[in-house]
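**Student:** Below: sequence and its predicted model.
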Amino acid sequence: MAYIAWAVALLFAMNIGASGAAASMGIAYGSGAVSKRVALFLCAAGILLGAVSGGGEVVKTLGSDIVPEHMISVPVAIIILAAATLSLFISNMAAVPLSTSEVTVGAIVGVGIAYKVLFVKSILTIVFYWIAVPIIAFLLAFCVGRLVTAAKKFAVKKSWKRILPFFVIATGLTEAVSAGMNNVANAVGPIVAAGLMSVREGIWIGGLFVACGALLLGSRVLETNGKKITEIRLLEGSAVSGLGGTLVIIASHLGLPVPQTQITTCSILGIGMSKKGLRIFEKKITVRLLKIWLISPCFSLVISYNLVKIFIDFDFYSIILVGSVFIATIGLASFRMPVTRAVLSKKSTKVKLKKQYNAER
């Protein structure tokens, strides 16, 4: 059983490195400041440095501040990690960016609900910072965006070109270090709580595997993020990396698992608002952001709760209840689809009739 827990944790760690963490050096690579090989190496080095220098506090939070540490046995640790991994896998297939911190916390809360033991004060504190830190990132990014716009008007172009490569490398490293501090704990926190390793061992081994995931499997993510960067957005993108990375580092020293995905998104919105004003808040973007915030922890919570009830603490009535909610949700969605198609078909028919009428006239 212990080997299964190790395997799931280290697989999760490598996926964290390959997906989110590898993107930290995307701006530096896309701008030509460093080659792909150097970018991946710097990313891996930053992740390991972050994990070793400041990842321990978040490991302790995930292992003992949400549910009692003695409650996390090896089977429970496997369930937490499996729920988080499955949530990320499904989200990747659906192209929905979920936060590793949120799905891990959600999975731990699901276990706590199944056993009816939770440290509610700690959960409320974490949720408060999930909301507060992205808002702070937005406000700071807005201010930075205004400063960058003003600086561009007065700065000499040649001076920007000399400084910018060092700036993008530094901000990329900052983001990589922050990923190591905050995200490594998601993979090793549950198995540290289960007593399979110490905190020190966890951050070293977890850091190495997240770094290896970035180094060996992060090439495609780096390519995608790097080639999407344009010269016009380069300075703003670097500011987003630097701001987000700094906020996550501060949160990590406080032992807070925070959603780096949402922090980055809010930073981008803040930069956008500094240039375009309130037009940046399109309804679709805002709704999508809110959905991600809600779905991330709830999805893994439901999965971990059901896994506990099926494999460890079987409860027939709970399974029926959750299954009924799932069937009702699918049913409502299936009812909505034909109605939506009918409405679209009706609109299409009206347009065709109108065109036909105008043509005849």
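**Tutor:** Looks like it came in fine. Residues are numbered from 1 along each chain as shown.
**Student:** going forward, measure contacts and count neighbours with C-alpha atoms only.
**Tutor:** Fine.
**Student:** Do a quick rundown of the helices in the stretch 201-350 of the chain.
**Tutor:** Ranges of helices within the stretch 201-350 of the chain are 219-227, 234-253, 260-276, 283-311, 316-360, based on DSSP state H, counting those that start in this stretch.
**Student:** Does Phe44 lie in a helix or a strand, and which?
**Tutor:** Residue 44: Ala, not Phe. Assigned by DSSP states H and E, Ala44 belongs to helix 36-54.
**Student:** That helix packs against which elements?
**Tutor:** On a contact count with 3 or more Cα pairs under 8 Å, 6 or more residues apart in numbering; DSSP states H and E, helix 36-54 meets helix 26-30, helix 157-193, helix 199-217, helix 219-227, helix 234-253.
**Student:** Residues in contact with the following helix or strand past that helix: which ones?
**Tutor:** Proceeding N to C from helix 36-54, the next assigned helix or strand is helix 56-60, under DSSP H and E. Applying Cα atoms under 8 Å, 6 or more residues apart in numbering, the external contacts of helix 56-60 come out as 181-182, 185-186, 188-189, 192, 199-200, 203, 252-257.
**Student:** Mind doing that once more with 7 Å?
**Tutor:** Helix 56-60 is contacted from outside by Asn182, Ala185, Gly189, Val199, Ile203, Ser252, His253, Leu254, Gly255, Leu256, Pro257, using Cα atoms under 7 Å, 6 or more residues apart in numbering.
**Student:** Next one: the nearest residue to Pro190 once chain neighbours are set aside from Ala359, what distance?
**Tutor:** Once flanking residues are discounted, Pro190 sits nearest to Ala77: 5.0 Å by Cα to Cα, 6 or more residues apart in numbering. Plainly put, Ala77 is 68 Å away from Ala359 if you go by Cα to Cα, to the nearest Å.
**Student:** Report the buried residues of the helix or strand in which Ile108 is found.
**Tutor:** For Ile108, the enclosing helix or strand under DSSP H and E is helix 100-115. Applying a neighbour-count criterion of 16 or more other Cα atoms under 10 Å, one finds 100-114 buried in helix 100-115.
**Student:** Alongside the first one, take a look at this:
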Amino acid sequence: MFAVFLTSGLFLGWSLGANDAANVFGTAVGTRMISFRRAAILCGIFVILGAVISGAGAAETLGDLGAVNAIAGAFVVALAAAITVYWLTVLGYPVSTTQAIVGAIIGWDLFSGALIDYAALVEIVASWVASPILAAIFSVILYKIIAGIVMRSGIHMFKLDALTRYGLIIAGIAGAYSLGANNIANVVGVFIPVSPFQDLNVFGLFKLTAAQQLFFIGAVAIAVGTFTYGKRVMLTVGEGIADLLPVAALVAVLANALVLFLFASQDLEGLLIRHGIPSIPLVPVSSSQAIVGSVLGIGLLKGGRAIRWRMVGGIVGAWAVTPIAAVIISFFSLFIVQNVFQQRTFTPVEYTLTAEAMQRIEQQGVSTAGFAELSGRSFPNAFSLDRELSAHMKKTGRERNVIMAATEVVNLRVTASQIQKIKGRWFTDGQIKAVEVLRGRTFTHNWLFDDALAALSPEWRLKDGQSAKEYNAELNRKLDYLHRLFR
């Protein structure tokens, strides 16, 4: 059944390949420096590598926006995004798959009564503004540097063409890798919470996590989309916005790859944190917006006369339509699937202000005085609880998140059969022993389970300080897996 529902994610992956591949090789194909066939093959190979090796970072932020908790819901969300992207791809516009999947997830949040994580949404929307601006800035800087080197070196035209062609291939490979790393979350990220896959040891040589197996399948769909339908949008990016010389095409691809890398690299984030430098949020940015920003940056550097502003206006209009269309398609598709086809598109999550939850909220530094009269009451979803809280108190985003996390009812039951599934995985012996001690116990809230593990073993305790961010992120991934396993 999971394979059937996953088809919508594969359709979305195909649509992304048909559209977003233009963003890494479009300028190279448009300037006739690389054939479409070679571009499609290279793009496919390195999109798969980028997705499997480095795709986890951006996927986590997308999951924060809305954790789709039913497989039929994940199917509809991916399908709504895919239909939106496919429609605009047919029109020839380099649209944002990121905007489509974000819009579709918001549609699910609205339909299911889940709260929208506005902090995560602000991060993602900010990237939609920042990515084309950063790409334009990078393209201007890179163009001046590369053009200056070419002018001073006196390279012969034929040699320059050969070097540019190799440069376009290398930059395209880097861009394809970054595209896979950054955008695979758009394709299969909504399926991670409901995935049945287990970690897989490949001949004892390396391990593929459950998420990486999903990423591989999604990346193959991207590669197929690139090869079968990517040429039209490649030519729009390479020829439709502005006429580019080969060196300018190289610069545009480099700037695009750099922007995608900045927003997807967990290694870069860890490096910045270790040196006390504010890190760049790991969010799935729009490669379409980045490449268009790169091309516009070069065009503006040259005076802007060669820019086809009507085409740019059409592209920006498509960007504006994408998330709105995805929200509408997602919401009404969920209604049809749930009420006509009788498929559960979300699992209801109850919220109860138990005595334990009220105490937990106080321990987290949030006063319960304003809503003490709600103690003991239950609510059918997060939206209902939030509305009632708003009638009693004004709260910050952090306070709301603390209250929701403390009151969510999950009823985890630790069973022997489920414990067997974590053995031989990436859990340590000490962590497994702590879980085995809890066998047979039931926990009303996730945090009660987490606290019980932390009391049994220091290997289940979060660490303080910015330097521990990577460690804590890995520990939270393990806890999230256990929450799903024992629910």
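**Tutor:** Sure, I can see it. These numbers come from a predicted model, not from an experiment.
**Student:** Just give me how far stretch 3-17 of the first structure sits from the chain centre.
**Tutor:** 17 Å (Cα atoms, centre = their mean, to the nearest Å).
**Student:** Provide the aligned range in the second structure for it.
**Tutor:** Alignment of stretch 3-17 of the first structure against the second structure: residues 3-17, by TM-score structural alignment.
**Student:** which residues are in contact with the matching stretch?
**Tutor:** Counting by Cα under 7 Å, 6+ apart, 71-72, 75, 78-79, 81-82, 85-86, 97, 187-188, 218-219, 221-226, 230 sit against stretch 3-17 of the second structure.
**Student:** In TSV, list the helices and strands packed on helix 36-54 of the first structure along with mean neighbour count.
**Tutor:** TSV is the format used below for these (neighbours: other Cα atoms under 10 Å):
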stretch	mean neighbour count
helix 26-30	28
helix 157-193	25
helix 199-217	25
helix 219-227	18
helix 234-253	23
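**Student:** The closest residue to Gly189 of the second structure other than its chain neighbours and Glu388 of the second structure, how far apart?
**Tutor:** Closest residue to Gly189 of the second structure apart from its sequence neighbours, by Cα to Cα, 6+ apart: Ala59 at 5.6 Å. From Ala59 of the second structure across to Glu388 of the second structure, the span is 32 Å (Cα to Cα).
**Student:** what's the answer for Val327 of the second structure, then?
**Tutor:** 25 Å.
**Student:** These two - which one has more neighbours?
**Tutor:** Each of Val327 of the second structure and Glu388 has its neighbours counted (other Cα atoms under 10 Å); Val327 has more, 27 against 14.
**Student:** what's the counterpart of the more buried one in the first structure?
**Tutor:** That one, Val327 of the second structure, aligns with Leu301 by TM-score structural alignment.
**Student:** Then Ile116 of the second structure?
**Tutor:** Aligning on TM-score structural alignment places Ile116 of the second structure opposite Leu118 in the first structure.
**Student:** List the residues that contact that match.
**Tutor:** Leu118 of the first structure neighbours (Cα under 7 Å, 6+ apart): Ile66, Val67, Gly112.
**Student:** The last one against Asp65, yeah?
**Tutor:** So that's Gly112 of the first structure. No: counting by Cα atoms under 7 Å, Gly112 of the first structure stays clear of Asp65, with 11.3 Å between them.
**Student:** returning to what we had before: distance to Met337 of the first structure added to the helices and strands packed on helix 36-54 of the first structure, as TSV?
**Tutor:** Below are these laid out as TSV (distance: least, Cα to Cα, whole Å):
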stretch	distance to Met337 of the first structure
helix 26-30	39
helix 157-193	37
helix 199-217	38
helix 219-227	33
helix 234-253	38
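**Student:** I'd like to know which of those lies nearest to Asp313 of the first structure.
**Tutor:** helix 157-193 (18.6 Å; Cα to Cα).
**Student:** Next, the angle helix 260-276 makes with that closest one.
**Tutor:** If you take axes from the mean of the first three to the mean of the last three Cα atoms, to 10 degrees, helix 157-193 of the first structure sits at 160 degrees to helix 260-276.
**Student:** just checking, what packs against helix 157-193 of the first structure?
**Tutor:** helix 2-18, helix 26-30, helix 36-54, helix 56-60, helix 100-115, helix 199-217, helix 234-253 (3 or more Cα pairs under 7 Å, 6 or more residues apart in numbering; DSSP states H and E).
**Student:** Could you pull up the residues touching the counterpart of Gly255 of the first structure in the second structure?
**Tutor:** Gly255 of the first structure maps onto Leu282 of the second structure when the alignment is built from TM-score structural alignment. Counting by Cα under 7 Å, 6+ apart, Leu282 of the second structure touches Gly57, Ala58, Thr61, Phe263, Ala264.
**Student:** which of these are also in contact in the first structure?
**Tutor:** Compared against the first structure with both residues aligned by TM-score structural alignment, their matches' Cα atoms under 7 Å, these retain Gly57, Ala58, Thr61, Phe263, Ala264.
**Student:** any idea how far the aligned residue in the first structure for Val220 of the second structure lies from Gly46 of the first structure?
**Tutor:** Correspondence of Val220 of the second structure to the first structure, assessed by TM-score structural alignment: Leu208. Using Cα to Cα, we find Leu208 of the first structure at a distance of 11 Å from Gly46 of the first structure.
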